[in-house]
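got a predicted model here, sequence first, then my questions.
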Amino acid sequence: MSWLVTGGAGYIGSHVVRALAGEGLEPVVLDDLSSGIASFVPEGVPFANGTILDGDLLRRTIDEHGVTGVVHVAGFKYAGVSVQRPLHTYEQNVTGTARLLEAMADRGVDRIVFSSSAAVYGTPDTDTVIEGTPKNPESPYGESKLIGEWLLRDQGRAAGLRHTSLRYFNVVGSGEPDLYDASPHNLFPLVFQALLDGKTPRINGDDYDTPDGTCVRDYVHVADLAISHAVAARKLDAGETLESAYNLGSGDGVSVRQIMDAMAEGTGIAFTPEIAPRRPGDPDRIVAKGELAARDLDWEMRHTLLEMVTSAWEARKAAVPA
């Protein structure tokens, strides 16, 4: 009995693999390495190099490793880029999920934890979202994640698939010194690269309706996130009923200026961020409540903001020495 982690060589997926092992589950990784890194897969963990669009590979992997459940992390995750590449985004995130569910149904695999996104909410009317907040995604990425949730829901009705979807905003930090965020689009690696290049990071707008004038968002530590994925898998294995979706959120968030202050402290590189114009469409504040996940999935914010920064910085320096 084992759990397949699609995208298990990626930043989030590799942490999920370790969390599954920590819960006594046996992870198997499938990843096409389009953004994942092969060395992120621990020694001894089976690894299938390929795409979730390959139904035959999915079936072989399930058969060869006795897969009984799936944590579905694989996908095209860049919301901004998805606007320029909608067809690619839908192929990877919608067609890919449908292929995965088809392979699971063919092989009698009846449980899945889906890595969704708070992007399903778009820009809500409220500054704190709960699971029932209306869904108004504003990018092909957000739309594709919502469709993924619908696919799970409908397959649950049709075939008894047991499932839950986990929604979250900004994932940061590192739970292991050899795992780092290599995304060219995420805030932490962008700031780190600017500092390493001797450039000054910038803040887009400082006149928002927030305590310090900069946008407030949820930032959650990747290791905390991974724990809740693994707990969800274990509970599905035990036959427990879970909510169809959970927010993994802080409930209060942090501002961009607070992030920059923590960056200066955590890296030891003093800087005063440049202030750039606002970006169109950025709301003042969006955070998510995580009360349901705290009740059911052992969700909690175990790391301070400074710990998020320092863990990410140490992993970044270990990967590419400054």
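Nice, thanks for sending it over. Residues are numbered from 1 along each chain as shown.

all contacts plus neighbour counts: C-alpha atoms, from now on.
Noted.

if I look at residue 157, how far off is residue 151?
Distance of residue 157 to residue 151, given as Cα to Cα, to the nearest Å: 10 Å.

neighbour count for those two, which is higher?
residue 151 (16 against 11; other Cα atoms under 10 Å).

what helix or strand is the residue lying closest to that one once chain neighbours are set aside located in?
Counting by Cα to Cα, 6 or more residues apart in numbering, residue 151 lies nearest to residue 98, which is 7.2 Å off, once chain neighbours are set aside. Residue 98 is part of helix 96-106 when elements are defined by DSSP states H and E.

the inter-axis angle of whichever helix or strand comes after that helix versus helix 96-106?
Sequence order places strand 111-115 as the next helix or strand after helix 96-106, per DSSP H and E. Relative orientation of strand 111-115 and helix 96-106, computed by axes from the mean of the first three to the mean of the last three Cα atoms, to 10 degrees: 170 degrees.

next helix or strand past strand 111-115?
Using DSSP H and E, the helix or strand that follows strand 111-115 in sequence is strand 128-129.

which neighbouring elements make contact with that next one?
strand 285-288 (3 or more Cα pairs under 8 Å, 6 or more residues apart in numbering; DSSP states H and E).

which strands and helices sit next to the strand it packs on?
Using 3+ Cα pairs under 8 Å, 6+ apart, the elements in contact with strand 285-288 are strand 128-129, strand 216-217.

who wins for proximity to residue 33 among those?
Comparing the helices and strands packed on strand 285-288 by their distance to residue 33 (Cα to Cα), the top pick is strand 216-217, with 29.2 Å.

what packs against the closest one?
Where contact means 3+ Cα pairs under 8 Å, 6+ apart, strand 216-217 is packed against strand 254-255, strand 285-288.

give me the contacts around it.
The contact list for strand 216-217 (Cα atoms under 8 Å, 6 or more residues apart in numbering) reads 169, 170, 210, 253, 254, 255, 256, 284, 285, 286, 287.

what sits against the last one?
Yep, that's residue 287 we're talking about. Counting by Cα under 8 Å, 6+ apart, residue 287 has contacts 127, 128, 129, 169, 216, 217, 218, 249, 250, 251, 252, 253.

again, but for the third one
For residue 210, the residues meeting the contact criterion (Cα under 8 Å, 6+ apart) are 216, 284, 285.

quick one: it from residue 317, how far?
When distance is defined by Cα to Cα, residue 210 is 33 Å away from residue 317.

next one for the comparison:
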Amino acid sequence: MSWLVTGGAGYIGAHVVRALAAAGLTPVVLDDLSSGRPSFVPEDVALVEGSILDRDVVESTLRTHSVEGVIHVAGFKYAGVSVDRPLHTYEQNVEGTRVILEAMAAAGVTNIVFSSSAAVFGTPDVALVTEDTAKKPASPYGESKLIGEWLLRDQGVATAASDAPLRHTSLRYFNVVGSADPTVFDVSPHNLFPIVFEALIEGRTPAIFGDDYDTPDGTNVRDYVHVGDIALAHVAAAKRLAGGEPIEPAYNLGSGDGLSVKQIMDAMVRVTGIDFVPAVGPRRPGDPDRIVATGELAARDLDWQMRHTVDEMVRSGWAARRNAG
């Protein structure tokens, strides 16, 4: 039996693949390679090139590889861009999730871990977000992730009395950073770490998006969580589902503290040894001032921990990016 990782050739998915293998589980990757890289997939892991929108490809992959569960990481992940491309965002994230659930039902696969997002909360009016905090997405991306959670919930209800009830959980997190493998790094042109790394490599001054947010230093505050820790939580959730253990419908993988963009920039200077003062550009649409979540529930059930300091996050990500040349 194996676990299918959709988007397993991407930055987060590739780390999930490695964590599955390290835990003694057999990963299989389905990726259309629109942003993923074949080189991120270990040579001994099966890679199926195809779209999650293609029902036949998804179902045949589930059947061919005797899949017992899906870790659904694939999706269009750019909150700011989703404001300009809402239809594309909904196609990839909502229709894609629906197709996966449909294929799973046809193939008799009953376990799914869904890669959701803290973006489902929008701009919360509480200092610390819990799983029960009101869901008020501020972008089509956040809306699409919330709808994905609803799809899992509704399919779970619909199959509850059947011979193959859907078991599911959704993991919510925001800024995933760093690297747990020197061959895998964040390739997104929209995420803070790769934006800064590329600027430093090219000898440019890094820029940040806005310094007029309603926060102590004017830059937005987020949970920054290490990709290796995120991957371990996905595997823990998969094991819990497969083992028939009780599991919550959703978990926040939060730091409980949060860091501002300025604090990240200060760590960049410390770790890289390159002294700079970031340029300030306009805000990105859909970006809230602050979103920080507690991870207490995930710590209870999924061994969720913040195992890395901010400097370690920067150092591991910087090393992986420089290793790529």
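Perfect, I can see it now. Just so it is clear, the structure is predicted and the values come from calculations on it, not from any experiment.

closest one to residue 106 of the first structure among the helices and strands packed on strand 216-217 of the first structure?
strand 285-288 (36.1 Å).

so which of the helices and strands packed on strand 216-217 of the first structure gets nearest residue 21 of the first structure?
When those are compared by Cα to Cα, strand 285-288 sits nearest residue 21 of the first structure, at 28.0 Å.

overlap between the contacts of residue 287 of the first structure and the second structure?
Of the contacts of residue 287 of the first structure, the ones still in contact in the second structure (both residues aligned by TM-score structural alignment, their matches' Cα atoms under 8 Å) are 127, 128, 129, 216, 217, 218, 249, 250, 251, 252, 253.

which position in the second structure pairs with residue 229 of the first structure?
Under the alignment (TM-score structural alignment), residue 229 of the first structure pairs with residue 234 in the second structure.

are we agreed that its match is in a helix?
Yes: using DSSP: H, G, I helix; E, B strand; the rest coil, the assignment for residue 234 of the second structure is a helix.

list the contacts of it.
Contacts of residue 234 of the second structure (Cα under 8 Å, 6+ apart): 16, 71, 113, 171.

at 7 Å instead, please
Residue 234 of the second structure makes contacts with 16, 113, as judged by Cα atoms under 7 Å, 6 or more residues apart in numbering.

from residue 158 of the second structure, how far off is it?
24 Å.

can you check residue 251 of the second structure too?
For residue 251 of the second structure, the distance to residue 158 of the second structure - Cα to Cα - is 22 Å.

over to residue 68 of the second structure?
Counting by Cα to Cα, the gap from residue 68 of the second structure to residue 158 of the second structure is 20 Å.

what's the answer for residue 322 of the second structure, then?
Taken as Cα to Cα, the span from residue 322 of the second structure to residue 158 of the second structure is 49 Å.

cool, and residue 126 of the second structure?
33 Å.

trace the residue nearest to residue 151 of the first structure over to the second structure, please.
Match for residue 98 of the first structure (TM-score structural alignment): residue 98.

now for its match, how many residues are close by?
Neighbour count for residue 98 of the second structure, taken as other Cα under 10 Å: 21.

not counting sequence-adjacent ones, nearest residue to residue 14 of the first structure?
That would be residue 8: by Cα to Cα, 6+ apart, it lies 4.9 Å from residue 14 of the first structure.

now do residue 97 of the second structure
residue 148 (6.3 Å).

I'd say the one you found and residue 94 touch.
Yes: here residue 148 of the second structure lies in contact with residue 94, judged by Cα atoms under 7 Å, at a distance of 5.8 Å.

now which residue in the second structure aligns to residue 191 of the first structure?
Looks like residue 191 of the first structure aligns to residue 196 there (TM-score structural alignment).

what's the mean deviation for the helix or strand its match falls within versus the first structure?
Using DSSP H and E, residue 196 of the second structure falls within helix 192-201. On superposition with the first structure, the mean distance recorded for helix 192-201 of the second structure (mean Cα distance after the TM-score superposition for the first structure) is 0.9 Å.

now that helix, how far from the centre of its chain.
How far helix 192-201 of the second structure lies from its chain's middle: 19 Å, per Cα atoms, centre = their mean, to the nearest Å.

same check, this time on stretch 56-64 of the second structure
Relative to its chain's centre, stretch 56-64 of the second structure lies at 23 Å (Cα atoms, centre = their mean).

what does that stretch contact?
The contact list for stretch 56-64 of the second structure (Cα under 7 Å, 6+ apart) reads 50, 52, 100, 103, 104, 107.

which one (most neighbours) among those residues?
Neighbour max across these (other Cα under 10 Å) = residue 52, 27 neighbours.

next one: that one from residue 2 of the second structure, what distance?
Using Cα to Cα, residue 52 of the second structure is found at 18 Å from residue 2 of the second structure.

just residue 47 of the second structure next, same as before
Going from residue 47 of the second structure to residue 2 of the second structure by Cα to Cα gives 13 Å.

residues in contact with the residue nearest to residue 14 of the first structure?
14, 17, 29, 30, 31.

okay, those residues in TSV with neighbour count next?
Putting those into TSV (neighbours: other Cα atoms under 10 Å) gives the following:
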residue	neighbour count
14	31
17	31
29	25
30	27
31	26
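
which among the residues you listed gets closest to residue 274 of the first structure?
Checking the contacts of residue 8 of the first structure against residue 274 of the first structure with Cα to Cα, the nearest one is residue 14 at 33.9 Å.

secondary structure element for that closest one?
Element membership for residue 14 of the first structure (DSSP H and E) is helix 11-22.

what do you get for residue 208 of the second structure?
In the assignment (DSSP H and E), residue 208 of the second structure maps to strand 207-209.

what is the mean deviation of that strand from its aligned residues in the first structure?
Its aligned residues in the first structure lie a mean 3.7 Å from strand 207-209 of the second structure after superposition (mean Cα distance after the TM-score superposition for the first structure).

which residues are in contact with that strand?
The contact list for strand 207-209 of the second structure, computed with Cα under 7 Å, 6+ apart, reads 278, 279, 280, 281, 282, 283, 284.

same deal with stretch 12-23 of the second structure?
Identification of contacts with stretch 12-23 of the second structure by Cα under 7 Å, 6+ apart yields 5, 7-8, 26-27, 40-41, 73, 227-228, 231-232, 234-235.

now swap in stretch 260-279 of the first structure and tell me
Identification of contacts with stretch 260-279 of the first structure by Cα under 7 Å, 6+ apart yields 200, 201, 202, 203, 204, 205, 206, 305, 306, 309, 310, 313.
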